[in-house]
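Student: the sequence and its predicted three-dimensional model are supplied below.
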Amino acid sequence: MRFASDNTSGAAPEIMAAIVKANEGYEHSYGADAAMARVTEQIREIFEAPQAVVHLVATGTAANALAIATHCPPWGAVFCHRHAHIAEDECNAPEFYSGAKLVLVPGDHGKITPDGLSTALATTGESGVHGVQRGMLSLTNVTEAGTVYTPAEIASLTALAKAKGLPCHLDGARFANALVATGATPAQMTWQVGIDVLSFGGTKNGCLGVEGVVLFNPEKAWELELRRKRGGHLFSKHRFLSAQMQAYLSDGLWLRLAAQANAMGQRLGQGLRDRQAQVPEAPANMLFPDWAVGHHDRLEAAGAAYYRFPAPEGRERARLVASWSTTEADVDRFLTAF
């Protein structure tokens, strides 16, 4: 009954097998391995983007920080949701790597709204040389509230940013889960709706530790490569990153793993609703239910692991995250203990 995070799950067997295989013999270092060339081909095929470039790193924080630094000058503002991962969970790494300022945009259920973004854009960069300038937009999908942007919602936000000449970033730590939840294609969720650079998640969805920075504008590729090296995120034995990503993208594994996580999230959410818990919109694998006082102690005594969240008086709230390895038995045990 481990629902604290999809980070707490292990790596999928296919990923581990790929790493073991990559350990055989010798291979070129620093990203010149044959598997990395195949990863680039796979990304271009999957995203229907023949000019796309991908660079691999080991963590989502590195992917986000390098993507932002490559697209936003140090005098620029990065417009993001006030509860975005880059704002609350990355120890100022995006600011450190870019020198930019995060401008936090409000919005219910983890989503920036067009009105909220319009206000932020209109009130930033109006004091000339004395103030921060408009820099870029960063969205998160799946959001930190467990909700999901549709391609149409992303397009409405990127259009506002593009009208100001701003590039747009998508933090896709749970990108596969968002695709499964919406039925969108990778292209429909990214470059076709105005996304210039994607942090393409793998670690939360069954990889041991690999994330991709996918650039749909190849003119930025060399700068990102330099920033990755300068920031200490270029692996010498890069083949172990490449092997994970190649296996992840092969035969639809990445989408199957996400589908399992989402299905278990939906099973858990429905089971809690059936037991009179309040479960806000949560179409992917992350839930924020609240329920009557007393369930926390009972669940934890039964061995359930998850995060308690602040709740109104007389209620309890939790964050529950299903992973690729969550089973129906795990969900049903939690519901029985509830």
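Tutor: Happy to help now that I have it. Residues are numbered from 1 along each chain as shown.
Student: please count neighbours and contacts with C-alpha atoms only from this point.
Tutor: Will do.
Student: surely residue 63 and residue 202 touch.
Tutor: No - judged on Cα atoms under 8 Å, residue 63 makes no contact with residue 202 at a distance of 11.2 Å.
Student: what comes up buried for the longest helix anywhere in the chain?
Tutor: For the chain, the longest helix by residue count, based on DSSP state H, is helix 253-274. Neighbour counts over helix 253-274 (16 or more other Cα atoms under 10 Å) mark 253-269, 271-272 as buried.
Student: what about residue 126, neighbour count?
Tutor: Counted by other Cα atoms under 10 Å, the residues lying close to residue 126 total 13.
Student: leaving out chain neighbours, which residue sits closest to it?
Tutor: Spatially, and ignoring its direct neighbours in sequence, residue 126 is nearest to residue 133 (7.9 Å; Cα to Cα, 6 or more residues apart in numbering).
Student: and that neighbour, how far from residue 102?
Tutor: Look at residue 133 and residue 102: by Cα to Cα, to the nearest Å, they are 11 Å apart.
Student: find the residues that touch each one of those two.
Tutor: By Cα atoms under 8 Å, 6 or more residues apart in numbering, residue 133 and residue 102 have these common neighbours: residue 77.
Student: need the helices for the stretch 101-250 of the chain, in chain order.
Tutor: Assigned by DSSP state H, counting those that start in this stretch, the helices in the stretch 101-250 of the chain fall at 114-122, 151-163, 175-182, 186-189, 221-230, 239-249.
Student: mind giving me JSON lines with those and columns for mean neighbour count and distance to residue 11?
Tutor: Converted to JSON lines, the helices of the stretch 101-250 of the chain look like this (neighbours: other Cα atoms under 10 Å; distance: least, Cα to Cα, whole Å):
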{"stretch": "helix 114-122", "mean neighbour count": "16", "distance to residue 11": "37"}
{"stretch": "helix 151-163", "mean neighbour count": "18", "distance to residue 11": "29"}
{"stretch": "helix 175-182", "mean neighbour count": "24", "distance to residue 11": "16"}
{"stretch": "helix 186-189", "mean neighbour count": "20", "distance to residue 11": "23"}
{"stretch": "helix 221-230", "mean neighbour count": "16", "distance to residue 11": "25"}
{"stretch": "helix 239-249", "mean neighbour count": "25", "distance to residue 11": "10"}
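Student: next one for the comparison:
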Amino acid sequence: MNFASDNAAGVAAPILNAIAASSRVNAPAYGADDFTARAQARLAEIFERKASVFLVATGTAANALSLAALAAPWQAAFCHEEAHVIDDECGAPEFFTAGAKIVGVPGGDGKIQPAALVEALARYPRGQAKTSQPGALSLSQATEAGTAYRPDEIAALAAIARAAGMGVHMDGARFANIVAATGAAPAELTWRAGVDVLSLGATKNGALACEAVIVFDPDKAGAMPYQRKRAGQTLSKGRFLGAQMEAWLADDLWLDLARRANAAARRLAEGLAAAPGLRLAFPVEANEVFVVAPDAALARWRAAGAKFHDWSTRSARPDLAPGTGETMVRLVTSFETGEAEVDALLALAGAPQRSRNSRKD
């Protein structure tokens, strides 16, 4: 019962096979290979637009390089106050941007609200040399609360960013899960809504180690080859990244894997919501479930072998936040999470038994 992270999952078989096949091919170095070229072409089809694509090995590098394409050292990048780029990347965005300030903006359910962004920008007026200047807006998709920004929500925030002279970045570590959950076209969730740069994550969704920095605005891509090299993310055997991305995208595997993870999360959420003494802290819109449970119950779950993380947040509604003797925990499903694993935890939680044939796909 491992619900600690989708990073704990293995590599999807088609991707592992593609890596092995690419190992038997002599190919040009540093990403000049056919695997990478085909992956780039497929991304252009999926996003309905030609874009500059730079493959890297980690999500931290993808996010930090994306922000480096948008924010100068004397500028500020605005994000949700609990976003990965501000809380979980050890200052990498500041390092890769050579000093840009990362500014957190509060918001319920993990989302920045337009009014909150306007208020935050007011504290960084244009033209004051003593103040970091607005440079970028970063949106997490899915959010740190496992929720989804819809295209209209993205467009509203992007319009504010544009009016302030900022570019827009999307941290898409779980972008595939949101596409699968909402049914929205990738283009509608990104450049058509005003996103300039996307960090597209494959690692959490079946890849070994592969992320893509997709720069939709060609004016913002010019320095990226040098920034990526300087960051140590231009792999000499770049075909191994290209092979992963090509296989991940082939026959919509990326969406199939995300649908599996999302379906497991829905089954888990529905069962936990019906269990006595438990409540969901956020809407379940991707593959993360945040539940508030009595501490004694969580101790029993762990004693039975369940793995998950305690979670602290200011993003939950007060009536859903933990009270005395309770803790919020995060449960993450992956493409490998099976019904038996979910049902074992639900049994521990005392959830009503459910027919295995009742799953919604």
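Tutor: Nice, I can see it. These numbers come from a predicted model, not from an experiment.
Student: what's the TM-score here?
Tutor: After superposition, the two chains reach a TM-score (TM-score structural alignment, normalised by the length of structure 1) of 0.98; 337 aligned residues with a Cα RMSD of 1.1 Å.
Student: picking that back up, burial count for the residue nearest to residue 126 of structure 1?
Tutor: The local packing of residue 133 of structure 1 (other Cα under 10 Å) involves 22 other residues.
Student: repeat for the one 3 residues further on
Tutor: Burial of residue 136 of structure 1, expressed as a neighbour count using other Cα under 10 Å, amounts to 25.
Student: correct me if wrong: it contacts residue 77.
Tutor: Yes - judged on Cα under 8 Å, residue 136 of structure 1 makes contact with residue 77 at a distance of 6.5 Å.
Student: three-state assignment of residue 331 of structure 1?
Tutor: Look at residue 331 of structure 1: counting by DSSP: H, G, I helix; E, B strand; the rest coil, its state is helix.
Student: aligned to residue 141 of structure 1, what sits in structure 2?
Tutor: Counting by TM-score structural alignment, residue 141 of structure 1 lines up with residue 141 in structure 2.
Student: mind listing what its match touches?
Tutor: 147, 148, 149, 170, 171, 172, 173, 174, 175, 178.
Student: now do the first one against residue 264 of structure 2, distance only.
Tutor: Applying Cα to Cα, the value for residue 147 of structure 2 to residue 264 of structure 2 is 16 Å.
Student: ditto for the fifth one
Tutor: Spatial separation of residue 171 of structure 2 from residue 264 of structure 2 under the definition Cα to Cα is 23 Å.
Student: among the helices of the stretch 101-250 of structure 1, which comes closest to residue 337 of structure 1?
Tutor: helix 175-182 (26.9 Å; Cα to Cα).
Student: same for the closest one, what does it pack against?
Tutor: Counting contacts by 3 or more Cα pairs under 8 Å, 6 or more residues apart in numbering; DSSP states H and E, helix 175-182 of structure 1 packs against strand 197-201, helix 253-274.
Student: between those, which one is closest to residue 11 of structure 1.
Tutor: Residue 11 of structure 1 sits nearest to helix 253-274 of all those, at 10.7 Å, using Cα to Cα.
Student: for the closest residue in space to residue 23 of structure 2 that isn't next to it in sequence, give me its contacts.
Tutor: With Cα to Cα, 6+ apart as the measure, residue 240 is the residue that lies nearest to residue 23 of structure 2, at 7.6 Å, once sequence neighbours are left out. Going by Cα under 8 Å, 6+ apart, residue 240 of structure 2 touches 19, 22, 23.
Student: again, but for residue 209 of structure 2
Tutor: By Cα under 8 Å, 6+ apart, the neighbours of residue 209 of structure 2 are 57, 58, 202, 203, 241.
Student: look up how far residue 214 of structure 2 lies from the third one.
Tutor: For residue 202 of structure 2, the distance to residue 214 of structure 2 under the criterion Cα to Cα works out to 13 Å.
Student: do the fourth one as well
Tutor: Note on residue 203 of structure 2: its distance to residue 214 of structure 2, by Cα to Cα, is 16 Å.
Student: what's the burial count for the nearest residue to the match of residue 141 of structure 1 once chain neighbours are set aside?
Tutor: In space, and not counting its chain neighbours, residue 141 of structure 2 is closest to residue 172: 5.0 Å by Cα to Cα, 6+ apart. Using other Cα under 10 Å, residue 172 of structure 2 has 26 neighbouring residues.
Student: do residue 218 of structure 2 as well
Tutor: 12.
Student: let me see the contact set for the closest residue in space to residue 248 of structure 1 that isn't next to it in sequence.
Tutor: Spatially, and ignoring its direct neighbours in sequence, residue 248 of structure 1 is nearest to residue 254 (5.2 Å; Cα to Cα, 6+ apart). Neighbouring residues of residue 254 of structure 1 by Cα under 8 Å, 6+ apart: 176, 202, 205, 206, 248.
Student: next one: residue 22 of structure 2
Tutor: Each residue near residue 22 of structure 2 by Cα under 8 Å, 6+ apart is listed here: 239, 240, 243.
Student: trace the first one over to structure 1, please.
Tutor: Residue mapping for residue 239 of structure 2 onto structure 1 gives residue 239, with TM-score structural alignment as the criterion.
Student: now that match: closest residue in space that isn't a chain neighbour?
Tutor: residue 33 (5.9 Å).
Student: one step back: in CSV, list the helices and strands packed on helix 175-182 of structure 1 along with distance to residue 15 of structure 1.
Tutor: Formatted as CSV, those follow (distance: least, Cα to Cα, whole Å):
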stretch, distance to residue 15 of structure 1
strand 197-201, 14
helix 253-274, 10
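Student: what is the equivalent residue in structure 2 for residue 199 of structure 1?
Tutor: Match for residue 199 of structure 1 (TM-score structural alignment): residue 199.
Student: where's its match relative to residue 215 of structure 2, distance?
Tutor: From residue 199 of structure 2 to residue 215 of structure 2 the distance is 9 Å (Cα to Cα).
Student: neighbour count: the two, which is higher?
Tutor: Set residue 199 of structure 2 next to residue 215 and count neighbours by other Cα under 10 Å: residue 199 wins out with 32 against 25.
Student: mind listing what that one touches?
Tutor: By Cα under 8 Å, 6+ apart, the residues touching residue 199 of structure 2 are 59, 62-63, 66, 169-173, 211-214.
Student: hmm, 10 Å instead?
Tutor: By Cα atoms under 10 Å, 6 or more residues apart in numbering, residue 199 of structure 2 lies in contact with 53-56, 59-67, 140-141, 169-175, 211-215.
Student: now, those that are in strands?
Tutor: Among the contacts of residue 199 of structure 2, the members falling in strands (DSSP state E) are 53-56, 140, 169-172, 211-215.
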